[in-house]
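K.L.:
Below: sequence and its predicted model.
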Amino acid sequence: MSTTESAAARRSGTYLRPEGLPRRDRCLVMGILNVTPDSFSDGGLYAQTRQAIDRGLDLADQGADIVDVGGESTRPGARPVALAEELARTVPVVRELARAGVRVSIDTMHAAVARAAVEAGACLINDVSGGLADPDMASTVAAVGVPYVATHWRAPSKEMDRHADYRDVVAEVTAELDVRVRQLKAQGVDPDRIVLDPGLGFSKRSEHDWTLLAGLGTLRRLGFPLLVGASRKRFIGAALASGGAGDVPPAGRDSATAAVSALAAAAGAFCVRVHDVHASLDAVRMAAAYTAPRR
């Protein structure tokens, strides 16, 4: 997409689209598939390969446009996983889902896992470190030629909360993502295949997450599609608690997540990443109806 086309898309309110992914008249919905024992809300539920494949097929049946397979938890405080273990968790699942006709992305910070997953059929790389965790990621993305989600990231999970320090979170996240884009392009990544993610919850406090959601329009001015990953996160739980709902565990935050999905979609997000596909699919359809041009 050229700069002129990107500007035109922003002015018209249409959803920016990277090359190689579905084109819809609404925000896309990415279903989360954690093949891990320790993810914050569903760790262990789909840790076995067969369980994970069945869950991925179920997400696709629910209407997920993309199923995002991850083998390493990125929750606050999570410890790294050995590369061999991450490969063993994810690649068989990616391969079987792709064979079944499911559009699959790989959620990884590691170039070797990204390459193996693409070879197994993944059509997108979703990297929460934006290429900062593995110096080989950018060259790998350039070589395999699939769309790439670069998330705003300041530090690994075990220490990221210590880096949640901002004077103007929207301006700083926008500037830091802009730097990452320039670096990725310099390393050969096709800008037409870049998607940006503001990194809700990654080195962010709740107030930062809400401010970023309200500032998606500013982030869109970078000229790239935006993916928003809010599902079941701490800032949603905190808002529910402050609103009188009490301490709602992650698995009880899906209705609130759908509300955030609608807000993100109405603000022009290209995709939302969620655990509960049904609710957010309805939400983004409502956002599309709400924002549709009228005579």
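P.N.:
Yes, it's here.
K.L.:
contacts, neighbours, all on C-alpha from now
P.N.:
Will do.
K.L.:
all strands of the stretch 101-250 of the chain, in order?
P.N.:
Remark: strands assigned in the stretch 101-250 of the chain by DSSP state E, counting those that start in this stretch are 104-107, 124-127, 148-151, 194-197, 227-228.
K.L.:
Make JSON lines out of the ones you listed and add mean neighbour count.
P.N.:
Output for these, formatted as JSON lines (neighbours: other CA atoms under 10 Å):
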{"stretch": "strand 104-107", "mean neighbour count": "28"}
{"stretch": "strand 124-127", "mean neighbour count": "28"}
{"stretch": "strand 148-151", "mean neighbour count": "26"}
{"stretch": "strand 194-197", "mean neighbour count": "26"}
{"stretch": "strand 227-228", "mean neighbour count": "26"}
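K.L.:
Check it against this one:
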Amino acid sequence: MARIWKTARRSIELGARTLIMGVLNTTPDSFSDGGLFDSVDRALAHAERMVAEGADIIDIGGESTRPGSSPVPVEEELRRTIPVVARLAKIFDLPLSIDTTKAEVARAALDAGVEIINDISGLRFDPRLADTAARTGAGLVLMHSRGDRASLHAQPPSEDIFAEVIAGLRQSIAEAERHGVARAQIVLDPGIGFGKTAMQNVELIARLDRLAGEFREFPLLVGPSRKSFIGHLLNGAPVDQRLHGTMATVAISIFLGAAIVRVHDVRAAVETARVADALRQIVAESYKCA
């Protein structure tokens, strides 16, 4: 289904092909690439590589939310992200996203050239993010997660993960609209790896079409990249050995309704998406003819 995603600087077409959001962590402690891109020059070099490999969106984050991570003060998150955003905005004409739960960081990033806010809390931690999105017209990714900042990865298993994800996303949508965010600005993320068991993550991806059906008005973003449930399925494979498992989840997510996938390995995801999109198109056409 073709949709237009309204951001602070443009209208992005979704549905014709899957868009690839490349992850740029400017943190010393992210689970997958902490410390690799925590200087402006290294972050810019990595962003350039991802753009050359075909990234459609760059998502910049300055606070790790891996298990055991500590909250980062606003001033430190600003120091890690804003110089990178400002440089990227001058170099590339593609959408930039800020991965943050803090309104102060989002405002500064938007001033520096970002046009999308990616909130892992779905407005639970700082509802002022919705005010910022409403005022600026920024795209807003609302992700489902469980617990507060300190207990994101220490929640007891949900008895019905689909019911909880659906209810949580509906609450996030309602909160965004209460602050004046238009539906055309919103993208939903089921929050793979956040407060779910390994098999619940698998189930959410395997039955993503159920979520797509529940939220027909909203595009879906899925971020399975290198997550621990993939390592669990691959007999304990470490983070740097989860590429093929990640691409399997990317392909299935695309087939079942994802409009955007958020990944660390851009080239592999671009190639996976190209093939999955072609197959999905043929399947869709066959259903029309049936």
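P.N.:
On my side now, so go ahead. Since the model is a prediction, treat every value here as computed from it, not as a measurement.
K.L.:
Same list, the strands of the stretch 101-250 of structure 1, but as CSV with distance to Leu16 of structure 1 please.
P.N.:
What follows is the strands of the stretch 101-250 of structure 1, written out as CSV (distance: least, CA to CA, whole Å):
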stretch, distance to Leu16 of structure 1
strand 104-107, 19
strand 124-127, 16
strand 148-151, 14
strand 194-197, 9
strand 227-228, 11
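K.L.:
So which of these is nearest Ser203 of structure 1?
P.N.:
For Ser203 of structure 1, the closest of the strands of the stretch 101-250 of structure 1 is strand 148-151, at 11.4 Å, according to CA to CA.
K.L.:
and the closest one, how far from structure 2 on average?
P.N.:
Overlaying structure 2 shows strand 148-151 of structure 1 at a mean distance of 0.4 Å from the equivalent residues (mean CA distance after the TM-score superposition for structure 1).
K.L.:
how about that strand, aligned to which bit of structure 2?
P.N.:
Mapping strand 148-151 of structure 1 onto structure 2 (TM-score structural alignment) gives residues 140-143.
K.L.:
With stretch 81-96 of structure 1 instead?
P.N.:
Stretch 81-96 of structure 1 corresponds to residues 72-87 in structure 2, going by TM-score structural alignment.
K.L.:
residues contacting Val141 of structure 1?
P.N.:
By CA atoms under 8 Å, 6 or more residues apart in numbering, the contact set of Val141 of structure 1 is 125, 148, 189.
K.L.:
what's the matching residue for the first one over in structure 2?
P.N.:
It refers to Ile125 of structure 1. Ile125 of structure 1 maps onto Ile117 in structure 2, by TM-score structural alignment.
K.L.:
my read is Pro71 of structure 2 is in a helix, agree?
P.N.:
No - assigned with DSSP: H, G, I helix; E, B strand; the rest coil, Pro71 of structure 2 falls outside any helix and is coil.
K.L.:
which ones are touching it?
P.N.:
Pro71 of structure 2 sits next to 63-64, 149 when contact means CA under 8 Å, 6+ apart.
K.L.:
Okay, and which of those residues map to helices?
P.N.:
Residues of those located in helices (DSSP state H): none.
K.L.:
Compare those and tell me which is most surrounded.
P.N.:
Glu63 (26 neighbours; other CA atoms under 10 Å).
K.L.:
correct me, but it touches Val72?
P.N.:
Yes - between Glu63 of structure 2 and Val72 there is a contact under CA atoms under 8 Å: 6.0 Å.
K.L.:
Just give me the longest helix of structure 2.
P.N.:
Under DSSP H, structure 2 gives helix 266-289 as its longest helix.
K.L.:
May I see the buried residues of that one?
P.N.:
266-270, 272-273, 276-277, 280 (16 or more other CA atoms under 10 Å).
K.L.:
Tell me the helices and strands packed up against that helix.
P.N.:
strand 19-25, helix 40-53, helix 243-255 (3 or more CA pairs under 8 Å, 6 or more residues apart in numbering; DSSP states H and E).
K.L.:
Save these as a markdown table, and put in distance to Ser32 of structure 2 too.
P.N.:
Below are those laid out as a markdown table (distance: least, CA to CA, whole Å):
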| stretch | distance to Ser32 of structure 2 |
| --- | --- |
| strand 19-25 | 9 |
| helix 40-53 | 14 |
| helix 243-255 | 12 |
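K.L.:
among those, which is the most enclosed?
P.N.:
Most buried of those by mean neighbour count (mean count of other CA atoms under 10 Å) is strand 19-25; its value is a mean of 27.
K.L.:
Show where it falls in structure 1, residue numbers please.
P.N.:
The aligned range for strand 19-25 of structure 2 in structure 1 is 28-34, by TM-score structural alignment.
K.L.:
From the chain's centroid, how far away is the matching stretch?
P.N.:
Taking the mean of its C-alpha atoms, stretch 28-34 of structure 1 sits 8 Å from the chain's own mean (CA atoms, centre = their mean, to the nearest Å).
K.L.:
who touches it?
P.N.:
42-43, 46-47, 52, 55-56, 59-60, 63-73, 270-277, 280-281, 284.
K.L.:
so the longest helix of structure 2 versus helix 40-53, what angle?
P.N.:
Interaxial angle, helix 266-289 of structure 2 versus helix 40-53 (axes from the mean of the first three to the mean of the last three CA atoms, to 10 degrees): 40 degrees.
K.L.:
contacts for the match of strand 148-151 of structure 1?
P.N.:
For stretch 140-143 of structure 2, the surrounding residues in contact (CA under 8 Å, 6+ apart) are 7, 116-123, 133, 169, 172-173, 185-191, 221.
K.L.:
rerun at 7 Å
P.N.:
116-122, 133, 172, 185-191 (CA atoms under 7 Å, 6 or more residues apart in numbering).
K.L.:
any idea what Phe218 of structure 2 aligns with in structure 1?
P.N.:
Phe218 of structure 2 maps onto Phe224 in structure 1, by TM-score structural alignment.
K.L.:
what's the spatially closest residue to that match that is not a sequence neighbour in contact with, if anything?
P.N.:
Computed as CA to CA, 6 or more residues apart in numbering, the closest residue to Phe224 of structure 1 that is not its neighbour in sequence is Val195, at 5.9 Å. By CA under 7 Å, 6+ apart, the residues touching Val195 of structure 1 are 18, 148-150, 224-227.
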